[in-house]
Structures are given as structure tokens and as C-alpha cells.
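**Q** Below: sequence and its predicted model.
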Amino acid sequence: MNKRILTVKAAIIIAGFYMLSENNRETRDQAFNGESSGVQAAVALNMMAFSFGGGGWPEDHPMVKQIDQMLQMQLSIDWTPIDTYSQKLNVLAASNELPDLYSIEEQDFNKWKGTGAFLDIKPYLTQYPNLTAYLAPESLSFMNPRGKVYGLPYYLTDTRDALIIRRDWLDKLGLPLPITLDDFLRTATAFALKDPDGNGKADTSGFSFSILNNKFNHLEFIMGAFGLGNEWIERDHRLIPMQVQTEELKAFLTFINKAYESGALDKQFPTNKLKDPLTMLEKGKLGISAVVPNEYYTLTLPQVKRSYPNAELVQLLPPKGPSGLQSTYTNTSTMKIVINANIDQTKQQKALQLLDYLLSDEGYDQNKNGIQGIHYTAETDGSYKKLPAFDTDRPQLLTTWFFRRLDPDVQIRKWDDPNTAKQIRKFYDTNAKYRWPNPAAGLASPTQAQKGPHLQAKWMDTILKIAVGELPMSEVDEAAAAWRRGGGEQIIQEINSEYQKTLE
């Protein structure tokens, strides 16, 4: 019965994409736009975007007012928390009430891109030149059917996060910067056992990480060094999932277990929340951690310096694995921005105008830095000064959470110290040398969507028990076999079928 209900709901969602209620829409739009009385008015456009900590803007936000005035529209933004975003979007789809313009996650985009839900933007690219000037051709084709542009990319600096190490701890213990994984383990163990902060207590750890959605988070530099794929790896034009790389997993888990037993690895890592390792670094209890470069200079380093003024932190290159492999955190963005295909052309063109404006020199500057006189001032010496309203209004949310150029400097403001900006770019340039791509990013697998999360949870439960010594290393083989039996084999087939299409 439940399965039938779900099937009916899915059918309603898909059918909803083909049901046009244009008469109602046009009547409503004409009334709003003043067509019946001959008065030209702003076009109403509703948009739905992800929101994170702090939520989105109120309706009367100065940035919305500015956009309305610039583009002759009345923009309404539904800022929806990322945790409930997909659920809400599916409810709106079932009732044929999708927004005019919205963000969409990978699974929903792949599910709906063949249903007529999204406007094909490709025919309009020449009319809106900023979309091609500031978005790379490969980003426009990524995940879209050949010859179509249904979704525009949400840009992420894919190799953003970097490793940081306490240089002052190295100096106190007479240790060099670690080069290899063996060096790394020796250094991390010394940080845990040799009192690097000099307080006479055994209260420091070498490194730590967290588990996010049943996946290792900020352990990429060790995983890739042992030859593991970033979820998937390509071998002879075929993709192999990390869950079945049993030999590489055994080498990796042997290393993690050694680190755990020696004290080099924080004993609390299985229960860590996302930011816990960074908090340990900021409190002076962790010697090596991953950081976000922008936040490192504005938040992390000042926090460390307040408690430990003599602390010295430097970037640590990814340590070399047994065969010389090095890798860094690499996250391919699979989020998309789409326009509703079933709204009238006036709204579609207004949505395209908004997207083009957000990438223009004027629009991009304003949505990064805010409005001059409200969020910052231009000083007589040519410099800029941030005003308190920037922190309270958060005018940068559209570039942070919705749509932006392919620009690694997206979070560098006019008033930021040029030397800090230079150091942040150096982080990114260094990280890019050790990119660890996922060759299956964006590929669709119905079985993965249905069974993948449960399979991953079961697999990770076994892997963690092996890592802390509760299960023998031989259980890696059984974990891989169980993953295959539970639906993993079908996932492999579906992903490879999609992958072969990209090679044609």
C-alpha cells in the first residue's frame, strides 16, 4: 500500500510538470502588470533559494529593493533551510506550484530534467552575454542533456579547504614539516604525547575529523594518498566505487587504526560534529586541522591568537602516500539554478535578466559588497570601509547561497586587506595542484537515490568498527560484499551506463 501511494505521488509530480495553468497565470500577471489599464508595472518574480545559519533576508531588505528598482520587478525570495529544501520542492511540484526561479539539488535535477520542468536556457545565451562570459562552457554542459542547458551551475571552489599545522608546536618538539604519511603519523603522535603546549597535561591531539552523512569528512588527504577514489575512481574507462576498493581500504584503515591506538587521532572522532575538529584547533587542543581559507583569516586565526598570542600556523601540503600519491579535499558542485518552463515568457525573460545582472560587473560588485553608503563607504584615499549594516543585513547572500561567477575571490570584499586576499589565493593555488576529482559527480543512478543512503550507513558502521579495532580487518571484504548484494551492484551498472554516455 505504501509503495503504491509513493508511486501515485511520483506520478502526480511528473504529471504536474506538463499541466499548464497559463490562463490563470496570464490573468493574474496581466492584472499585476497593469496590462488591462495600460499602465506598465514591475514584473512579479518568485524565487526559492537554499538558506543556512541565520536564515535569509526579510521581504523589505534593501538589496531586494535595489534589485526591484534596477530590473523593474517585484522579487519575492523564499529562503528555505537546506535540510528541508528537497522535501518542500517536491511538495510544490506535486501541487504544480513550483517557483519561477529556483535552486535544485542533484537528485531532483536528474529526476526532473527529462520531464519538461525546466526552461532550456541555451537558445537565450546570446541575449544574456554575462552567462557565457563568467560561466565556463564545461560548467554549462555539466549534468545537462547534450545540446541543452536546463540548469546553470552553482559555483564552488572545488579545492577550497586546506590543511593547517601548528608550526610553533613543531619547533618546540624539534620536528620538521611532515612530508609523507609516515612523517605525518609520527608528528601527530608527538603532538598528542609530548605536551606541545607546555601545560603539563595530556590534553592535545594530533588530528581529527568528522563523519558527515555517513562519509569521512576532511580525511581526504589520507584517503587519496592510499589510492582510494573520491567516492568513485576510474580504471580502464570504468568507474569503481570506493566501497569495493578492498585492498586500498585495508591499507587506509590500518593507518587510521595505528593513529587511533597511538593517540595521534582524537579518540572522540566517531561522535564529532562537523565543526568540532576546527573548534579543537581554535582552543589550542589540536595540532593539524582542515580550514576554510576565508574563514581562517577572519575567524580561526584571530581566535587562536586571542588565547595563544605566540601561536604560529602554516599550510601543510597533503602528505605523500606509499606510492607518492597526494590529494586534497575536492568537492564538485552538483547544485543547479533553473527556470520554470511552465510560466509565461515575460517571467522567464525577467528571470534570465536577473541571472545575467547578478553576473554583471555592477550586479556582482553590489551583491558581493552591498550598497555603497549603506553597507560600506569609499574613503578619500581610495580605500573602502565596511559599515555595521554589512554584518546585520548580510547583503552578500545571493552570491553566497544562490548564484555567482566562477570566481575563487567571491568572498573577498573591497575593504579586505590586500595581503590577506593574496594569501587566500595562494591557498587555493596550492590546493589545486592536488585535486582529487570524483569522476561520477553528477551522474544519475535511480538505485543510488533509493538505496544508497541505507547502504552507505551500513557500510560505514562496519568501517568505523574496523578503524577503532572492534572488528578485524577481514571484515572489509564482507562490508564490500554486503554493499554489492544490497543494491551496490546495480548502482555500479547504472553509474557506468551514464558514464559511458559522457565518453561518446
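**A** Arrived safely, thanks for sending. Numbers count the residues shown, from 1 in each chain.

**Q** alpha carbons only for contacts and neighbour counts from here, please
**A** Will do.

**Q** Return the distance of Glu475 relative to Lys458.
**A** In this view, Glu475 and Lys458 are 13 Å apart by Cα to Cα, to the nearest Å.

**Q** Actually, Leu464.
**A** For Leu464, the distance to Lys458 - Cα to Cα - is 10 Å.

**Q** same deal with Trp57?
**A** In terms of Cα to Cα, Trp57 sits 39 Å off from Lys458.

**Q** ok, second structure coming up, stack it against the first:
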Amino acid sequence: MKKAFIGKAALCLTVAAAAGCSGQKEAGPGGDAGSSTAPGDKSEKIKIEMMAASWTGGGWPDNNHPVIQYINQKFNVDLQIQWVPNANFAEKLNVVSASGKMPDAIRVDSGMFLKWVNEGVFLDIQPYLSDYPTLKNVAKPEEWALLNPKGKLYGIPIYETAQNSLYVRADWMENLGLPLPKADEFTIDRFYEIAKAFTTQDPDKNGKADTYGFSALGNSLQLGNPQLLAAFGIANGWKEENGKLVPMETQADEWVRFLTFMKKAYEEGVLDKDFITNTNFNTKYAQGKVGFAIDMHYQFSQQTNQQLQSIAPNGKFVELSPPIGANGMRGTRTPSSGMLKLVLSKDMDEKKRKRMLEMLDWWVSPEGEDIIKNGIEGVHYQKKSDGTYEMTDALKAEGEGRQSLLWNWMLRGSSNTFNIYKWSQPKWAEEMEKSITNAKKYPYKNASDGYLSSSETFTKQGKALSDKFLQSVLEIIAGKKPVESIRDTIADWKKNGGDKIVEEVNTAFQAKS
């Protein structure tokens, strides 16, 4: 199967890359039909090395993938991708850096970026960006500036958007005769009423008291419940207030209200009794034990529904808006574009730099997105007689999404098309976009993005302080400490380094404001 897949790709690419297989407008000699940048001289083949983290399934096993072949031919490059398992990525980057030979492009997270940005190893893209308008418009100016020294742009922002929402077991609601709550009526009190019914009224009709309203995670201060934290006015890490950044650890009154709610839920069995040992929600959602799925995205909801329906044929999670708190607050976790970046090596010569930026300018254009996300027509998908598209058998065998690793794991543009492909079912694509649009309605950003890592105290003590704070939160919820003891926990956090973190973060914030 794999040999046939690669063979067909090679045949397809031999016949004039753009015209024969991709269905795209053919580029002129050495040019690019999808970019407004004047084409450069591509007579010399240039080797380009890129390194990125990989997750489940790993990266492509070699550099002969059809998408790489397409890029190689289009830009006369020899694109070499090094996929590194995410768990080992930071270690690998240290080794590569120590060798003195950095790859031409690396995808890094904010911690890695800040560790290396002042070491003089990344290319400042600022002087060249105006020549590549598609690439320049991949992010807003403030997203480009995020984490960078003033006046410098040492990395290309990788687009991120709110995707996660609150989901509920629609079949359980129907079994209990409960209507799905409308967005403007869904208060935190209504959330609790429904969650308690899921615990006490046998929503799965199996005659057993084995269901919970909602669950939580015991390994994170957010407890895996950002929509609930938002309803109680607790920051998504940090919030801006009166021109200063305020950490969630100092919000005493908000924590008292939230922990009162969570402790009651635990005592009444509304909150999953085993939540402290949870590291993810996947199993309990799929096993039909929990009624509300908090911080879930649409694609995962559909995967969960498929798993769920193997034991509960009518089981189905559907999306709701986040609950409204007494202060009118609501939100869904909103990442910042720019906390992930594609950085380029400063050591590349002018020819390689121009070729690289021209390639990346195309990469985030509509034409580039089509190829890098959907793959090659005739290889990964084919057009049917009715004008719609379908995956090829080869891609079905390899797995949907495997053709788009460069898009998902290296660099993506700002189109609202996460995991939507040419062959996606219209209803699925429509619901996916709708879910992302809904999540964007309730922004809940971390105001410290770009500033927190500038705190030396946070770098040295932040995790230990957070772990100790979390331990108190878990003990309060489980009834081992009174709710008001959170005020002592806050005082302890501040005294043992928290106040210094706040001071250092705000110094960095004021310097960039």
C-alpha cells in the first residue's frame, strides 16, 4: 500500500506539479501563482532542514512524502524534516544547539523561544517581512510582537484560536425531561441543578448510582475546568486590572466562592469522587460516567460520541455556551497566537533566506494551505463526478490528517479551518466552524502571555509554588480543610515568592505597555 502511495505521488508530481494533480493554478517559470511576492531565482537547488515536535503516530517516516515532493519541485529545494517526539523535544534542542549547527527552521514553544531568543541564534525577520505580504498578514502586529524584544521579530507566530467549549449528554437531558439551556439562560446555578440531576436521577436508566454531573483534573490549578473558573471570575492564569497584571493565586474572594461551589459538588456526589487522580477526561466521557464534558472541542466530541455509542447507542455530547456567573462573567479558554513560533536560523545565507521566506509566504497562502493541509489531488483525495471530494484508499489506510502534519505541527495560517478538509462532510465542516465561532464569543485569555517567563523567580520557584497551592485547593474540595483556609494559602504563596513574581511580571508588562 505504501509503495503504491509513493509511486502514484511520484508519477503525479512528474507531470508538472501544479497542473496535473493538485488542481491548482500553474505557476510561471520559477514563480508562484499564489503569492504576491516577486519570484526569486530558483536555478540553484537549496537544502532546507526543519525540526518539529511530533505526537501520536509520529512524523512521516522519510522525506519522500508527496507533500514534501511537491514543495521540493515547486521551490527547487531539498526539504529535510526531522520529527522529534514531543516528550524529548526540549532535550533534543539542547543537544542540537550545543553542536553549533541549528536546523534552518524549528517550531518552538514559548519557554524554548525565551530560552534562546537572546543567544543570537534566531533570524530577525523584521527587516524582510514587508517583502512577503501573505506571511506578514498571518498574524496581527501584537501577535508578531509577543515574546520578542522591542523592535525585533525572531519568530513567525503559529495561529491558535479558541476551540474548546462545554458539552452535555443530550440523551441524558432527554431521559430526564430537561430542555437544553439557551445561552442567555445558562447560569452557573442552572449548571449545578442539571449536574446534580445527572448524579441523583439515574440519567442512563441502568438502575445504578454510577454517574456524575461533572469531573475535574487533579494535576492542574485550573482543574481542567476553565469555563467554571471563568464563571466565578477567576483569571485564566492572570488578568489585567487597573493597568496591572493580577495572578489567579491572589483572588481570595473569587477562590472562596469557587471552592464553596466545588466542595458542595464533591460532598453531594455531583463532582466525580475520583477527580484528584484524573490526568485526563477521555476514559470517563467515553465510558458514559459523566454528564458535562468541560473544555472539549468539536472533533473530540465526535470521537467521544463514537466510543460512547458502542455502550450507549443513543449517547451523544452536544455543545453549550459556557455558564454565566453571578457577576455576569463567562468564558472559554483562549490561547494566544504567537506563544508558539517557527524560528529561522540566523546562519543561513541570503539565497537560502530568500528561498525560505518565499516558501513560507506561499505556505500560508490559500494555495499553500490547500496543498499542505489537504495534500495532493489524486494521491490523498480525488474529485467525484458530482464535484465533491473523497479521500483515497491510500489515505484512509494511512489515516485522515496524516497528510497535514506540516500544517498542524510546523506552521499554519489564520484561516478558521482546523481539521476541515476538502472531503469533510458538509455538516461536519459546518459544525466544526460553528463550534470555533461560538468559542470565540467568550474570550478568556491569559493576560500574562509574553510576560510570565520574564520573571526569574517564576522560572525558579513557580512550579513549586503552584503545586503547593494546588494541594491546598484539592484538600479544601475534598473536605480536609475549610474553604476560608484558602486565604492562608494565598498569603503563603505571596510570602514565599509570589509577591516577587507579581513584581517582576508587572515590570516586564509596564516596559512593553
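**A** That came through fine. Quick caveat: nothing in here was measured; it's all calculated off a predicted structure.

**Q** coming back round to it: for Trp57 and Lys458 of the first structure, indicate the residue with more neighbours.
**A** Set side by side, Trp57 of the first structure and Lys458 show more neighbours around Trp57, with 19 against 14, by other Cα atoms under 10 Å.

**Q** Now check the second structure for the residue matching that one.
**A** Here Trp57 of the first structure is matched to Trp60 in the second structure, going by TM-score structural alignment.

**Q** Buried residues, stretch 59-67 of the second structure. List them.
**A** For stretch 59-67 of the second structure, burial by neighbour count (16 or more other Cα atoms under 10 Å) applies to 59-60, 64-67.

**Q** Let me have the residues you listed in TSV, extended by secondary structure and distance to Asp131 of the second structure.
**A** Listed next are the buried residues of stretch 59-67 of the second structure as TSV, based on DSSP: H, G, I helix; E, B strand; the rest coil; distance: Cα to Cα, whole Å:
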residue	secondary structure	distance to Asp131 of the second structure
Gly59	coil	32
Trp60	coil	32
Asn64	coil	30
His65	coil	30
Pro66	helix	29
Val67	helix	25
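
**Q** out of those, which one sits closest to Asp370 of the second structure?
**A** Val67 (10.8 Å; Cα to Cα).

**Q** Isn't the closest one up against Ile371?
**A** Yes - the criterion here is Cα atoms under 8 Å, and Val67 of the second structure meets it with Ile371 at 7.1 Å.

**Q** What segments of the stretch 101-250 of the first structure are strands?
**A** Secondary structure of the stretch 101-250 of the first structure (DSSP state E, counting those that start in this stretch): strands at 101-104, 152-153, 162-166, 210-212, 215-217, 232-235, 238-241.

**Q** can you list the ones you listed in JSON lines and add distance to Ala202 of the first structure?
**A** Converted to JSON lines, those look like this (distance: least, Cα to Cα, whole Å):
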{"stretch": "strand 101-104", "distance to Ala202 of the first structure": "47"}
{"stretch": "strand 152-153", "distance to Ala202 of the first structure": "47"}
{"stretch": "strand 162-166", "distance to Ala202 of the first structure": "17"}
{"stretch": "strand 210-212", "distance to Ala202 of the first structure": "22"}
{"stretch": "strand 215-217", "distance to Ala202 of the first structure": "26"}
{"stretch": "strand 232-235", "distance to Ala202 of the first structure": "39"}
{"stretch": "strand 238-241", "distance to Ala202 of the first structure": "39"}
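
**Q** Let me have these in CSV, extended by mean neighbour count.
**A** Below are these laid out as CSV (neighbours: other Cα atoms under 10 Å):
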stretch, mean neighbour count
strand 101-104, 24
strand 152-153, 24
strand 162-166, 22
strand 210-212, 17
strand 215-217, 15
strand 232-235, 16
strand 238-241, 20
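
**Q** Nearest to Asp361 of the first structure among those would be which one?
**A** Of those, nearest to Asp361 of the first structure by Cα to Cα is strand 152-153, at 18.5 Å.
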